[in-house]
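A.B. asks: Sequence and predicted model, in that order:
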Amino acid sequence: MKKAVILLSGGLDSTTCMAVAKAEGYELYPISFDYGQKHDRELALASKIAEHYSAAEHRVIKMQNIGGSALTDSDIEVPEYSEDGGVPVTYVPARNLLFLSYALGYAEVVGADAIFIGVSSVDYSGYPDCRPEFIDAFRKMVEVGTVAGLEGNPIEIVTPLIDLSKAETVKLGVKLGAPYEYTTSCYNGEEEACGVCDSCVLRLRGFQEAGIEDPIAYKKLT
């Protein structure tokens, strides 16, 4: 059976990627990261999602927190949603670059054919490492920096959500039976999502535009 490493955060997008990989017949090797985020709720839910899908193995990688983001630095507050534009303070420097690098090493170890990551060029919150240009650059690195690449069979970087809006992502996940009730998107990480941070607002808007009820609880609905 072909194998896939999935970057699994416990959020809506990465869980949709799990559902897509499962539907495409991959044996699942999700990988999650403790990168110094202010809460561990997403990691607990990632484990639950991995169990739901009977993953072959679920790795949680412990990383050093370098700060510089509202998600990892206690001195920077998580802001409420804003349409001001620009890169928000919730951007974590080099996060997807580091995550994909770990995932690539893991993929070589387990003999995976593909790595799934839930980035979107339509709804990416201003993060530079969620754009197609970044993914294309990493694919080039895979070709020149791995044994599989040098042998002409590079590990595929799969981005099933890259051209999808949040509403389209929700519809896809629901169609594939993704367990959204086990997911969290809130940057504050409490049992009830705040409903006002960027991630909550974008998620809620996606469910509303899809005409589907979000199965998780919120403190406040925008």
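C.D. replies: Happy to help now that I have it. Numbering: from 1, shown residues only.
A.B. asks: going forward, measure contacts between C-alpha atoms and count neighbours the same way
C.D. replies: Noted.
A.B. asks: Mind giving me the packing neighbours of whichever strand in the chain runs longest?
C.D. replies: When the chain is parsed with DSSP state E, its longest strand is strand 27-34. Packed against strand 27-34 by the contact rule (3 or more Cα pairs under 8 Å, 6 or more residues apart in numbering; DSSP states H and E) you find strand 3-7, helix 12-23, helix 41-52, strand 59-62.
A.B. asks: Roughly how far does residue 89 sit from residue 34?
C.D. replies: Taking Cα to Cα, to the nearest Å as the measure, residue 89 falls 19 Å from residue 34.
A.B. asks: ranking the helices and strands packed on strand 27-34 by burial, who's on top?
C.D. replies: strand 3-7 (a mean of 26; mean count of other Cα atoms under 10 Å).
A.B. asks: what's that strand in contact with?
C.D. replies: For strand 3-7, the external contacting residues (Cα atoms under 8 Å, 6 or more residues apart in numbering) are 14, 17-18, 21, 26-32, 99-100, 103, 106-107, 111-118.
A.B. asks: Sort out which of the residues you listed are buried, if you could.
C.D. replies: Buried subset of those (neighbour count, 16 or more other Cα atoms under 10 Å): 14, 17-18, 21, 26-32, 99-100, 103, 106-107, 112-118.
A.B. asks: next, the one to line up against it:
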Amino acid sequence: MFVYMGLEMTSKKKAVVLVSGGLDSTTVLAIAHSLGYDCYSISFDYGQRHRAELQAATDIAKRQGVVAHKVVTLDLSTIGGSALTDPNIPVPEQETSGIPITYVPARNTVFLSIALGWAEVLEAQDIFIGVNAVDYSGYPDCRPAFISAFETMANLATKLGTEGRQLTIHAPLIDLTKGEIINKGMALGVDYAETVSCYQADGAGRACGKCDSCRLRKEGFAQAGVDDPTPYQS
């Protein structure tokens, strides 16, 4: 048995890992691998404007040696309400207060629910997600209280949970700064040049350098004291 970030590992187990293709989720996948899990990664084609992240997620999953990678299609643009799913709402390029218009209504609730369903099929009791409550954009579904509440629900609502096989939602980055996340990922061999975080990345995955996600990413590399490997649009 060994312990890493509060997680006790006794034998190789299955884990479902949410992978968007961005910096945080790529780090979480590397963490899950380092813990000895057989990783099953899942991404979502949800009508987002920054679709280059989907190819990045697929490539990253392959390079990190997941057992299987699944891309689930569900069109959240049909309900709109976010600059990430409605092309008529511009992506802000200046810092704003409150919950930003890039918040996608109920996105993490929906994503975790589908990941939970796949976990049940796989009989995997562990789900990893890269939410962060320190350097984040003010999204309500990135907070510890949300993760705790979802875990409670997961154990009430599933066959695994009712049979006494405890389901755990792991959010190992939740209390880390972006710089700390980058340093942890680099120690695990993550190549951040492969990741796509920008809310309005072009087809080649090049970042705008202006949106909130780009700003947080830039600040993270500065905090970590390493060069920013992000390819930017001219």
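C.D. replies: That came in fine, so what should we check first? These numbers were taken from a predicted model, which means no experiment stands behind them.
A.B. asks: TM-score for this pair?
C.D. replies: After superposition, the two chains reach a TM-score (TM-score structural alignment, normalised by the length of the first structure) of 0.96; 219 aligned residues with a Cα RMSD of 1.1 Å.
A.B. asks: in the second structure, what residues pair with the longest strand of the first structure?
C.D. replies: The aligned range for strand 27-34 of the first structure in the second structure is 38-45, by TM-score structural alignment.
A.B. asks: which residues in the second structure form strands?
C.D. replies: Using DSSP E, strands in the second structure cover 2-4, 7-9, 14-18, 38-45, 68-73, 126-128, 168-170.
A.B. asks: Now render the ones you listed as JSON lines, adding distance to residue 83 of the second structure.
C.D. replies: Shown next, in JSON lines, are the strands of the second structure (distance: least, Cα to Cα, whole Å):
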{"stretch": "strand 2-4", "distance to residue 83 of the second structure": "37"}
{"stretch": "strand 7-9", "distance to residue 83 of the second structure": "36"}
{"stretch": "strand 14-18", "distance to residue 83 of the second structure": "22"}
{"stretch": "strand 38-45", "distance to residue 83 of the second structure": "16"}
{"stretch": "strand 68-73", "distance to residue 83 of the second structure": "19"}
{"stretch": "strand 126-128", "distance to residue 83 of the second structure": "26"}
{"stretch": "strand 168-170", "distance to residue 83 of the second structure": "28"}
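A.B. asks: For residue 207 of the second structure, which of the ones you listed is the nearest?
C.D. replies: strand 38-45 (19.0 Å; Cα to Cα).
A.B. asks: From the chain's centroid, how far away is the closest one?
C.D. replies: 10 Å (Cα atoms, centre = their mean, to the nearest Å).
A.B. asks: which residues sit against it?
C.D. replies: By Cα under 8 Å, 6+ apart, strand 38-45 of the second structure touches 12-20, 29, 32-33, 51, 54, 57, 61, 66-75, 111, 115.
A.B. asks: gap between the corresponding residue of the second structure for residue 148 of the first structure and residue 222 of the second structure?
C.D. replies: Residue pairing (TM-score structural alignment): residue 148 of the first structure is matched to residue 160 of the second structure. For residue 160 of the second structure, the distance to residue 222 of the second structure equals 43 Å [Cα to Cα].
A.B. asks: got it, and residue 54 of the second structure?
C.D. replies: Taken as Cα to Cα, the span from residue 54 of the second structure to residue 222 of the second structure is 26 Å.
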